[in-house]
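Student: Pasted the sequence and its predicted model underneath.
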Amino acid sequence: MEVDSNGNLTGGGIVHVPLREKGQVVKSIQEETGIDIERTSAVGDTAVDVTMFRRARVSIAFNPRDTATERAATHVVRSRDLRSVLPLMLGDGV
């Protein structure tokens, strides 16, 4: 992952995430960047995303495929537009 001089993610870089280890990968990124759970958001759609949800203050089940994902998330969004999660991630909809 790439960050700018202010420590913000630029969108560059590639992170290969083992399917069942998303939570551990988020934890590692948090430790590397100094970003804590309170400043972390996670978006997912299946039960394999639940471990990632546990490492985030805001967890969003986006068009969830199962009830386990819905129950684990702090928010559920059903939309054709991924941008609809932004207010939740930015605190405007929390």
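Tutor: Sure thing, it's come through.
Student: contacts and neighbour counts: CA atoms only from here.
Tutor: OK.
Student: Find the nearest non-adjacent residue to the residue nearest the centre of the chain, please.
Tutor: The residue lying closest to the centre of the chain (Cα atoms, centre = their mean) is A42, at 1.3 Å. Using Cα to Cα, 6 or more residues apart in numbering and skipping residues adjacent in sequence, the residue nearest A42 is S59, 4.8 Å away.
Student: okay, pairing it with this:
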Amino acid sequence: MPAPARFLVVLDADSTLIRNEVIELLADEAGRGAEVAAATEAAMRGEVDFATSLRSRVKALTGVSTDAFARAIARIEPTPGVRELIAAVHERGGVVGVVSGGFHEVLDTIAPDLGVDVWRANRLATSEGALTGEVDGGIVDATAKAETLQSWAADHGVPLALTFAIGDGANDLEMMAVAGLGLAFNAKPTVRERADLVIDAVDLAEVIALLPR
């Protein structure tokens, strides 16, 4: 059983925890970066169903070598202030989670390096050292993100009133709605409109002032 915590902070990964969209980095390997970037933007604005969009974007990765994961990781830029925020959460007895529509194959390296306590993401199916163009298992969509936040809160004995959800895209809205405080960060217009608070500066250290002391 995980140790109790005073509060829980859950972040999206792409364009929140990190400045990149990992699927676009992987799509660059297939020469389809611009096409996938446009599809990602539409999904984040909420114009298309996230799961349907993700499957079509992953299909564009068919045949990409699994070596691309290391190259993608090398290009990732942590968001300014992320290490300061995570350190502050830990200093005050909180837990940091990341739940992502992106991929475990990258997050499994990035998350522990940044000090994240728990994380969940999609997995990419592979065969003979290359991506098959399929998602392996269920897709982490908006509903899964909200359920994950609630599950982590229960695991650590944190009431939902003491949970924070930070995200930028439409698939973050459900977890922002169930959290005690939903923060739009580097966010699309629909997310800014529905968030409890909007963080305008692209600096996660801005969140520290909102944490319990």
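Tutor: Received the coordinates, thanks. Computed from a predicted structure; not experimentally measured.
Student: on that earlier part again, next up, the contacts around the alignment partner in the second structure of the residue nearest to the centre of the first structure.
Tutor: Under the alignment (TM-score structural alignment), A42 of the first structure pairs with A165 in the second structure. Residues counted as contacts of A165 of the second structure (Cα atoms under 8 Å, 6 or more residues apart in numbering) are V9, V10, L11, M175, M176, A179, G180, L181, G182, L183.
Student: Switch those residues over to TSV; also include secondary structure, distance to A130 of the second structure and neighbour count.
Tutor: Shown next, in TSV, are those (DSSP: H, G, I helix; E, B strand; the rest coil; distance: Cα to Cα, whole Å; neighbours: other Cα atoms under 10 Å):
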residue	secondary structure	distance to A130 of the second structure	neighbour count
V9	strand	35	24
V10	strand	31	29
L11	strand	29	27
M175	helix	33	28
M176	helix	35	28
A179	coil	38	26
G180	coil	41	17
L181	strand	40	21
G182	strand	38	26
L183	strand	37	27
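Student: need the helices for the first structure, in chain order.
Tutor: Using DSSP state H, the helices found in the first structure span residues 22-33, 50-53, 67-72, 86-90.
Student: Output the residue interval of the second structure matched by the first one.
Tutor: The alignment of helix 22-33 of the first structure onto the second structure (TM-score structural alignment) spans residues 145-156.
Student: residues of the matching stretch that come out buried?
Tutor: K145, A146, E147, T148, L149, Q150, W152, A153, H156 (16 or more other Cα atoms under 10 Å).
Student: Please compute how far it lies from its chain's middle.
Tutor: 14 Å (Cα atoms, centre = their mean, to the nearest Å).
Student: From the rest of the structure, what touches it?
Tutor: Residues contacting stretch 145-156 of the second structure (Cα under 8 Å, 6+ apart): 1-5, 8, 10, 99-100, 159-160, 163, 171-172, 174-176, 178-179.
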